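In: got a sequence here, can you build the structure:
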Amino acid sequence: MTDQRVIAVEEHFTTPDFLQRAHALDFCPGDRTEVELTRAVESTEPTRSQLLDLDARLAAMDASGQDMALLSLNPPGVQPYRPADAVELARDVNDELARIVRDHPNRFGGLATVTPQAPDEAAKEIGRAMGPLGLHGIMINSHTDGHYLDEPQFAPLLEAAEAHRAPIYLHPRVPSVLDPYAPYGLSGAIWGYGAEAGLHAMRLIMSGTLDRYPNLRIVLGHLGEGIPYYLRRIDNRYAFARRISGAATPMAQLTLTPGEYFRRNFTITTSGIDDPNALEYALRTIGDDNIMFAIDAPYEETAQAVRFLTSAPLSDVQRANISHRTAERVFGV
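Out: Below you'll find the model as predicted:
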């Protein structure tokens, strides 16, 4: 794959200061399962070192032919914590991330962490991240204490994201309704993460939020968290429900079909799905100019993901868009 930049856009990191402070904080009771799992992961080798050691990250990138990574705080970030603690944590993490980006401007970009539990403060931080800090977007780890971005209290955050042209990477986390997922390990990446992020995206679409904020750009990992493969049925069932809508089937009056919002407002990434058949279907459904490369490091193997990108049956234009052009357009890197 000659003269092609390779930019990966869902790549996690943390800092020693964040680990020390966050691991000592109280958290929302409903987040216990996820926080305890995250703290165990962040305290266990080799993942702890992989999240912290950016020199080793650069070496792995060099060895595989990856040019750039957009770093984001390891999920669920600051969202399980009280606003008073989370706001300060978010600012400090973003300051450190901005320093990393300044020190390695051709290798690292950054997605800021913000506090949906304090929407006005999140709005201010979006302005700071996209302005003086020079970051490239924000990451939100799906629900915050069981609440979703289509709810009215999050209007300041969405207004700021639209005004500052800050793409929102909507990352999965353990579902807000946990009980059905708890058995058999279903709450994690094997199923619950994708179901949760897909639900959040569908709420944004079906609530009319994207009519109120038509210029929002939402990014979904894992080739769209299942939505591209259901779009035909989603549009079909939406049309059916509109015909019979009433008290029994309350529904926002949308300007576009769900599929039209998805193609207009969403971009998807390849993170964690090195499957040529799934990629081929996504290409047919939403096009290569709405797909970006991502690895999900350190939870997926960098070398394997880059090999998939270079070997997948793609045209030169498709490979260029997925490997770097879409990320350059969406994130301004």
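In: rest of the way, CA atoms for contacts and neighbours
Out: Fine.
In: relative to the whole chain's centre, how far out is the helix or strand hosting Gly109?
Out: Element membership for Gly109 (DSSP states H and E) is strand 108-113. Averaging C-alpha positions (Cα atoms, centre = their mean, to the nearest Å) puts strand 108-113 11 Å from its chain's average.
In: another sequence for comparison is provided below:
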Amino acid sequence: MDSTPSTPLSHTPDAIAPVPDGPSAPLSGAVDVHAHYITPTLREAMIAAGSNSPDGMPAIPDWNVPDALDLMDRTGIAVSMLSVSSPGVHFADARSTRILARTVNEEGASIVRDHPDRFGLFASLPLPDVDAAVSEAGYALDVLQADGIALLTNYDNVYLGDPAFDPLMAELNRRQAVVLLHPTSPAGWQDTCVGRPRPMIEFLFDTTRAVAQLALNRVLENYPGIRFIIPHAGAALPVLADRIAAFAFLESERPVDVVAALRGLYYDVAGLSLPRALPALLNLVDPDRLLYGSDYPFTAGWIVEGLASTLASHDFPSADEKQALLSGNAAHLFPRLKL
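Out: Coordinates of the predicted model:
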């Protein structure tokens, strides 16, 4: 793992604080709900599919268990809930996608079995094949004992709020599954990404687009048992919530209560959540809906440490709210961790 800054610390954003000298970690007992893993199998599949620069990022980052544990110890992360990031596992035909999803899930479950107190797993599904996804969700949750499911915002440009996904939503609702939502590149990104990696802007708007559709199409209302985790401090939702709610009112005689729907979701603070995004999110949701996230390794280790230092030293949120964000709220979602 490369922990050396690629830019001078004096030029880093305000959100990335220098890590204080000394043996103590910035955080204490944090549960990282937004941590990724990249097995050799997944890396080979990405390279074979030409996804050497996923979503416009410079390269597929390195990841292995010892490096992940080392960063967790330095940062104060007690447990990392592992998931596959964008572009997911759908690179070829439906059969190949099923095989890759199963293999990567089993590899993730093996990591958790070897380190049950340090790692958890959000399983990947072989979407857009909905029937196969329902089957894999059952296998992952029942046999592999996965802690939840990871879903991308869209699959082949079809968003999760589309009725095509209703059988999967019904199954996840029946199981009261925890679902980590993760953005991916939208259709037409070539014309909208302004020549930059899609995680800079497009990921935030794709998350916003997906959650807006989940709310407006009443998926959140019809499947209330699903515990969704929305990444990156809610993306643009804190700013756009009232605008989306207004259009819902204009479109229907029985409008969706968009703000209430958004307040019922969970949100991780992965990325640059301070000093601006997190206060905006807390204008929308209560502190008991916040969770910690690092986005490692797509966020480099030294940045993870700097962001953790910022969160630890910032006077917002309050100390009690901060501890709830780091671990207390996660304890309700993942009781097996015995936090």
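In: what does the strand holding Gly109 of the first structure correspond to over in the second structure?
Out: Per the alignment by TM-score structural alignment, strand 108-113 of the first structure matches residues 119-124 in the second structure.
In: circling back to that earlier point, and the strand holding Gly109 of the first structure, what does it pack against?
Out: Contacts defined by 3 or more Cα pairs under 8 Å, 6 or more residues apart in numbering; DSSP states H and E place strand 108-113 of the first structure against strand 68-73, helix 83-103, strand 138-140.
In: what angle separates the longest one from strand 68-73?
Out: Using axes from the mean of the first three to the mean of the last three Cα atoms, to 10 degrees, the inter-axis angle of helix 83-103 of the first structure relative to strand 68-73 is 160 degrees.
In: all strands of the second structure, in order?
Out: For the second structure, applying DSSP state E gives strands covering 30-36, 77-83, 119-123, 148-152, 154-155, 158-159, 178-182, 227-230, 266-268, 290-291.
In: okay if I get those strands as TSV plus distance to Pro335 of the second structure and mean neighbour count?
Out: Output for the strands of the second structure, formatted as TSV (distance: least, Cα to Cα, whole Å; neighbours: other Cα atoms under 10 Å):
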stretch	distance to Pro335 of the second structure	mean neighbour count
strand 30-36	12	27
strand 77-83	13	25
strand 119-123	12	28
strand 148-152	12	25
strand 154-155	29	21
strand 158-159	30	18
strand 178-182	12	23
strand 227-230	14	23
strand 266-268	16	27
strand 290-291	15	29
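In: so which of the ones you listed gets nearest Tyr139 of the second structure?
Out: strand 119-123 (9.7 Å; Cα to Cα).
In: mean distance, the closest one to its aligned residues in the first structure?
Out: Its aligned residues in the first structure lie a mean 0.7 Å from strand 119-123 of the second structure after superposition (mean Cα distance after the TM-score superposition for the first structure).
In: residues making contact with that strand?
Out: 79-84, 105, 108-109, 111-112, 137, 140, 146-150, 179-180 (Cα atoms under 8 Å, 6 or more residues apart in numbering).
In: quick one, what contacts the counterpart of Gln176 of the second structure in the first structure?
Out: Aligned by TM-score structural alignment, Gln176 of the second structure pairs with Arg165 of the first structure. Going by Cα under 8 Å, 6+ apart, Arg165 of the first structure touches 137, 215-217.
In: in CSV: those, plus distance to Arg5 of the first structure.
Out: Listed next are the contacts of Arg165 of the first structure as CSV, based on distance: Cα to Cα, whole Å:
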residue, distance to Arg5 of the first structure
Gly137, 20
Asn215, 27
Leu216, 26
Arg217, 22
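In: pipe the strands of the second structure into JSON lines and attach distance to His314 of the second structure per row.
Out: Shown next, in JSON lines, are the strands of the second structure (distance: least, Cα to Cα, whole Å):
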{"stretch": "strand 30-36", "distance to His314 of the second structure": "16"}
{"stretch": "strand 77-83", "distance to His314 of the second structure": "18"}
{"stretch": "strand 119-123", "distance to His314 of the second structure": "27"}
{"stretch": "strand 148-152", "distance to His314 of the second structure": "30"}
{"stretch": "strand 154-155", "distance to His314 of the second structure": "35"}
{"stretch": "strand 158-159", "distance to His314 of the second structure": "36"}
{"stretch": "strand 178-182", "distance to His314 of the second structure": "26"}
{"stretch": "strand 227-230", "distance to His314 of the second structure": "22"}
{"stretch": "strand 266-268", "distance to His314 of the second structure": "17"}
{"stretch": "strand 290-291", "distance to His314 of the second structure": "16"}
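In: nearest to Arg196 of the second structure, out of those strands?
Out: Using Cα to Cα, the nearest of the strands of the second structure to Arg196 of the second structure is strand 178-182, at 18.9 Å.
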